[in-house]
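> coordinates only, no sequence provided:
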């Protein structure tokens, strides 16, 4: 088993933990494969998933988007297939992208990282 992955840990919620706490918003979601923390992707304004890696040293994330099952290792900067993780494997399909509902500004496309 690759280090940085604990298949038994469930996700921390259905949205970016920090964005939900601060009234922020995200484009896509990433799940820490070690502790289950849900953070926003690097396209999102706050990039909480990457900050989580820098703050904790947890090196691997998995997409938390419906229909996506790829993993990414920040150390090698490479995507790879990985094991099954504890459910749920993605945010609810009716959850809007970007999200959360009501927090996304109308000019969100102008505020993302490219």
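Received the coordinates, thanks. Here the structure is a predicted model, which is why all the values come from computation and not from measurement.

> drop to CA atoms for contacts and neighbour counts, all remaining ones
OK.

> tell me where the protein has helices.
Taking DSSP state H, the helices of the chain run over residues 17-22, 48-56.

> the structure to be compared is supplied as follows:
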């Protein structure tokens, strides 16, 4: 058994590569219908976006943090919905705002 600095079993919390604790948020997700492929907040303010992200809790679509509005992060801050995915075909990229890392 490997203990961390707090004296808890670090092996139980390890991810697949043994380096990072597993994100439990992805286990709590269910299938959701995605909203329309646009950032409504950007459209309302006349801005464009770099990438679109979809909230995997409710399906809300918003612009990424590298876009001018950063509306996906604002959605997380408002709702505490933790995990988003990039709205691109065949992409498996997901981000957990709670853990501030890809999952």
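Received, thanks. Every value quoted in this text rests on a predicted model; they were computed, and no experiment measured them.

> give me the TM-score for this pair.
Scored against TM-score structural alignment, normalised by the length of the second structure, the superposed chains reach a TM-score of 0.69; 78 aligned residues with a Cα RMSD of 1.4 Å.

> one step back: including distance to residue 34 of the first structure and mean neighbour count, could the helices of the first structure go into TSV?
Shown next, in TSV, are the helices of the first structure (distance: least, Cα to Cα, whole Å; neighbours: other Cα atoms under 10 Å):
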stretch	distance to residue 34 of the first structure	mean neighbour count
helix 17-22	15	15
helix 48-56	10	17
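
> quick one: which of those is nearest residue 74 of the first structure?
For the helices of the first structure, proximity to residue 74 of the first structure was assessed by Cα to Cα; helix 48-56 is nearest, at 7.6 Å.

> circling back to that earlier point, need the helices of the first structure in TSV with distance to residue 64 of the first structure, can you?
Below are the helices of the first structure laid out as TSV (distance: least, Cα to Cα, whole Å):
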stretch	distance to residue 64 of the first structure
helix 17-22	13
helix 48-56	11
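
> which one of the ones you listed lies closest to residue 6 of the first structure?
That would be, of these and by Cα to Cα, helix 48-56, which comes in at 14.8 Å.

> in the second structure, what stretch matches that closest one?
Per TM-score structural alignment, the counterpart of helix 48-56 of the first structure in the second structure is residues 71-79.

> the matching stretch vs the first structure - mean distance after superposition?
Superposed on the first structure, stretch 71-79 of the second structure shows a mean distance of 0.4 Å to its aligned residues (mean Cα distance after the TM-score superposition for the first structure).
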